[in-house]
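Engineer: Predicted model follows, preceded by the sequence.
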Amino acid sequence: MSSPSLFSILLIIAVFSTGCGNLTQSTEGLNFDTKENTFNRNPHKIIFTKHGKCRMNCRSIDSLEVDEILKNGNINYIKSDTSSTNPCRKKYALEGKTRDNQQVRIIFSPCKDNQTVVTVIDMDTDWVCDCK
């Protein structure tokens, strides 16, 4: 009778261990962040603020690079502000390397099916920008 109980224990362990993993990775089918299930990596539209466009321009970062960071960047929760109860006021800091090897942090603010680019930061170079 010890075999069925051993099998039951192993089955329970297998069931509870399934699905554990890195919480900052996107869910492949849904493209949502699994920690809070609110960060959409595949938005209907990307909106660029005036400030975000200015920072992109002076740092030589284009919209394709922004899209790549959105899709593949790592969310830095320390630099993010996800405390607001209003989902449109949350800000997520995504970090990664652009195709020309710039280490960047891009602040996104999700609202409905869209992502807004708030600002773009080159983490290695302090660019002189006149963005107001």
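Structural biologist: Everything's here; your move.

Engineer: alpha carbons only for contacts and neighbour counts from here, please
Structural biologist: Noted.

Engineer: and the helix or strand that contains residue 5, how far from the chain's centre?
Structural biologist: Residue 5 belongs to helix 2-17 when assigned by DSSP states H and E. Remark: helix 2-17 is offset 36 Å from the chain centroid, using C-alpha atoms, centre = their mean, to the nearest Å.

Engineer: Can you give the contact residues for the following helix or strand past that helix?
Structural biologist: Note on helix 2-17: by DSSP H and E, the next helix or strand toward the C-terminus is strand 45-48. In this structure, residues lying in contact with strand 45-48 by C-alpha atoms under 8 Å, 6 or more residues apart in numbering are 113, 114, 115, 116, 117, 118.

Engineer: dropping in the other structure now:
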Amino acid sequence: MPLPKFLKAFLFILLALFSCQHQQNRNVDKTITGITQLLNNGHFNSHPSVIRYSRHARCRMECRHITVKEIAEIIQHGKIDYRKSQLQADDCHKRYALEGNTDKNQYLRIIVAECNDVVTVITCIDLKEEWPCSCY
């Protein structure tokens, strides 16, 4: 006995909806996997085991009266300025622009590179005050 046309159409629509739902579930799984990888691998480590300083950063810190403790506080609690950061490189070549206030009320931007569990401070900038520095 042949199925009526409306029943065939209903079964076809039901099958199509099931297929679309299955595809959406696979896309959601891919999105969740991507977000998890981003959270685990693609974010800045604000508690590195080692903080290193470039010669340029040390010079800038000295002339701007910025301490190692203040730099560590910005690394731990500062906010990433994504517009000033360069994150389109591989992991050890990304540059993060971190900003925050120190106890002396200096508003700093520090540029850091992260590789594994080591953060290297490249430079530091006082965004409120110009300091005479002769660093190269």
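Structural biologist: Alright, I've got the coordinates. Note that the structure is a prediction, hence the values are computed from the model and not measured.

Engineer: What is the helix holding residue 5 of structure 1 packed up against?
Structural biologist: Secondary-structure packing of helix 2-17 of structure 1 (3 or more C-alpha pairs under 8 Å, 6 or more residues apart in numbering; DSSP states H and E): no helix or strand packs against it.

Engineer: What is the equivalent residue in structure 2 for residue 119 of structure 1?
Structural biologist: Applying TM-score structural alignment, one finds that residue 119 of structure 1 aligns to residue 123 in structure 2.

Engineer: Please name the nearest non-neighbouring residue to that match.
Structural biologist: Closest residue to residue 123 of structure 2 apart from its sequence neighbours, by C-alpha to C-alpha, 6 or more residues apart in numbering: residue 57 at 4.2 Å.

Engineer: what's the average distance of the helix or strand hosting that neighbour to structure 1?
Structural biologist: Taking DSSP H and E as the criterion, residue 57 of structure 2 maps to helix 55-63. Its matched residues in structure 1 lie on average 0.4 Å from helix 55-63 of structure 2 after superposition (mean C-alpha distance after the TM-score superposition for structure 1).

Engineer: what packs against that helix?
Structural biologist: Using 3+ C-alpha pairs under 8 Å, 6+ apart as the contact test, the elements touching helix 55-63 of structure 2 are strand 118-126.

Engineer: same for the strand it packs on, what does it pack against?
Structural biologist: Secondary-structure packing of strand 118-126 of structure 2 (3+ C-alpha pairs under 8 Å, 6+ apart): strand 50-53, helix 55-63, strand 107-115.

Engineer: Cool, thanks, signing off.
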